[in-house]
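how would this look folded up:
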Amino acid sequence: MSDIRHVVFDIGRVLIHYDPEIPYRHLIPDDEQRRWFLENVCTGDWNVEQDRGRTWEDAEALLIAEHPQEEENIRGFRRHWHEMVPHAYDDSVAILETLIDDGHDVTMLTNFAADTFVEARRRFAFLNRPRGVTVSGEIGLIKPDRAIYDTHVESFDLEPAATLFIDDSEKNVVGAQEAGWKAVHFTGAEKLRKDLVSYGFVV
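Predicted structure coming up:
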């Protein structure tokens, strides 16, 4: 029998697809201009601050002050966010639901803006099935900061050494391991299934 009693899933790029380039293919059709915009204006570093709890209003105002000519494209990030998450990964969701149906303790830990997570939960019903979720934007902490792992443990009464975390980001996997968790790097459902089997699960 596995000594793992708690399984914690990341969400973006593990259970649902996320790609901010999708709406910008029609907002900025030129490949070079679109690449420049996403690398220099609405960057990953800028977006992660919304995951940490910064409001979209403040985030947009900051960029518009720096790039006034890009105002419409900047506002387009939130307006078109729903296009960035076009579908779930059905094979990963099937694993999640199998674990829950088999009686295992499943929660979620995600870097996600608070308002967009509410939207995601309305669109993807399976996000309501785990026992609970820690959303970075709701608590002002983000992975891989140690504090968010400790907060999740406290919130859901987990034992770190008996917890297995699944995330597509290697630095977030390392963060979980440094917090005393077991953790696996997600690259696809087939590998995840093998990883879970190696920990004694039947999926």
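
alpha carbons only for contacts and neighbour counts from here, please
Noted.

what's the distance between the nearest residue to residue 24 once chain neighbours are set aside and residue 133?
Distances taken as CA to CA, 6 or more residues apart in numbering put residue 34 closest to residue 24, at 6.7 Å, once the chain neighbours are dropped. Separation of residue 34 from residue 133 (CA to CA, to the nearest Å): 34 Å.

check residue 159 too.
From residue 159 across to residue 133, the span is 16 Å (CA to CA).

and this one, so I can compare the two:
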Amino acid sequence: MSNSPITDVIFDFCGVLLDWQTRACLTGHFPQDTVDAICAPDDPHGFFRYEDRMDAGEDFSHIYPDVVREQGEDIAPIFAYYIEHYGDALPRMLPGMEDLLRDLKRHGYGVWGLTNWSHETIHIAFEKYPQIGELLQDTVVSGIEKMHKPNADIYELALQRFGLEAGHCVFFDDTAKNIVGANEVGIHGLLFDNALQARESLASLGVRL
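Okay, the predicted model is just below:
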């Protein structure tokens, strides 16, 4: 590590550490055309918009009446089912990521979490994949803090809580705007694709595993 300015690596959860698949939760339980619409980028039923509100700190009980009013009695229970069975949308850790965390720790690097996630469902990730809690030294969760990526405040909170200097940190996220947010506070933000690419990106910054 003496030849590298990087001392710590911060990881997003969904799409980086965990495979997040709404479709995996809903398929077989609801009409396929409805599932396809919900999982489409232009989802007319707004599932991801409602989930974003939960990630920002709102309670499901506060949001659900809006879902009923805006989407109707046929669609709203599907959203409730999705939240209630959220673990089914997390079928696996992404390949190679547990090994990457272990290799970083073994070589003396700090490993941390920073995720946009509801305070009501984040426990599912740690219960289903306890190795994440064992390997990460700490995690900042948007729904608990009521602040969220890509806003600067959550990155600054993470740095303060973890006791880190921005310029010595790498942050992996699968969403471009969240990388921009990290870069704007001085963190080396890197767009995540897969574990091999992440290792190559770290190596380009002098991280030796």
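
more neighbours: residue 159 and residue 133 of the first structure, which one.
More neighbours surround residue 133 than the other of residue 159 of the first structure and residue 133, with 20 against 14 (other CA atoms under 10 Å).

so what corresponds to the more buried one in the second structure?
Aligning on TM-score structural alignment places residue 133 of the first structure opposite residue 139 in the second structure.

coming back round to it: so the residue nearest to residue 24 of the first structure sits in a strand?
No: counting by DSSP: H, G, I helix; E, B strand; the rest coil, residue 34 of the first structure is not found in a strand; it is helix.

my read is that it contacts residue 23, right?
No: Residue 34 of the first structure is not in contact with residue 23 according to CA atoms under 8 Å; the separation is 10.4 Å.

who touches residue 202 of the first structure in this structure?
Residues in contact with residue 202 of the first structure, defined by CA atoms under 8 Å, 6 or more residues apart in numbering, are residue 196.

what about it, which helix or strand?
Using DSSP states H and E, residue 202 of the first structure maps to neither a helix nor a strand.

show me what it aligns to in the second structure.
Using TM-score structural alignment to pair residues, one finds that residue 202 of the first structure aligns to residue 208 in the second structure.

how far away is its match from residue 61 of the second structure?
47 Å.

sticking with the residue nearest to residue 137 of the second structure when sequence neighbours are not counted, tell me its helix or strand.
Nearest residue to residue 137 of the second structure, sequence neighbours excluded (CA to CA, 6+ apart): residue 112, at 5.5 Å. Here residue 112 of the second structure sits within strand 110-115, counting by DSSP H and E.

and for stretch 191-204 of the second structure, what's in contact with it?
With CA under 8 Å, 6+ apart as the test, stretch 191-204 of the second structure has contacts from 15-16, 94-97, 100, 172-176, 179, 190, 208.

7 Å instead, please
For stretch 191-204 of the second structure, contacts defined as CA atoms under 7 Å, 6 or more residues apart in numbering pick out 16, 95, 96, 97, 172, 173, 174, 175, 176, 179.

what residues of it count as buried?
Judged by neighbour count (16 or more other CA atoms under 10 Å), stretch 191-204 of the second structure contains these buried residues: 191, 192, 194, 195, 198, 199, 201, 202.

now distance to residue 108 of the second structure too, for those residues, in a markdown table please.
Shown next, in a markdown table, are those (distance: CA to CA, whole Å):
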| residue | distance to residue 108 of the second structure |
| --- | --- |
| 191 | 23 |
| 192 | 22 |
| 194 | 22 |
| 195 | 19 |
| 198 | 17 |
| 199 | 15 |
| 201 | 18 |
| 202 | 14 |
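
and those residues, which of them are in strands?
Judged by DSSP state E, strands contain the following of these: residue 191.

sorry, back to before: so how far does the helix or strand following the strand holding residue 112 of the second structure sit from its counterpart in the first structure?
Following strand 110-115 of the second structure in sequence order, the next helix or strand is helix 122-128 (DSSP H and E). When the first structure is overlaid, helix 122-128 of the second structure sits 1.1 Å from its aligned residues on average, using mean CA distance after the TM-score superposition for the first structure.

for helix 122-128 of the second structure, buried residues please.
122, 125.

residue range for stretch 109-129 of the second structure in the first structure?
Counting by TM-score structural alignment, stretch 109-129 of the second structure falls onto residues 104-124 of the first structure.

first to last residue in that stretch, what's the distance?
Start-to-end, stretch 104-124 of the first structure (CA to CA) is 21 Å.
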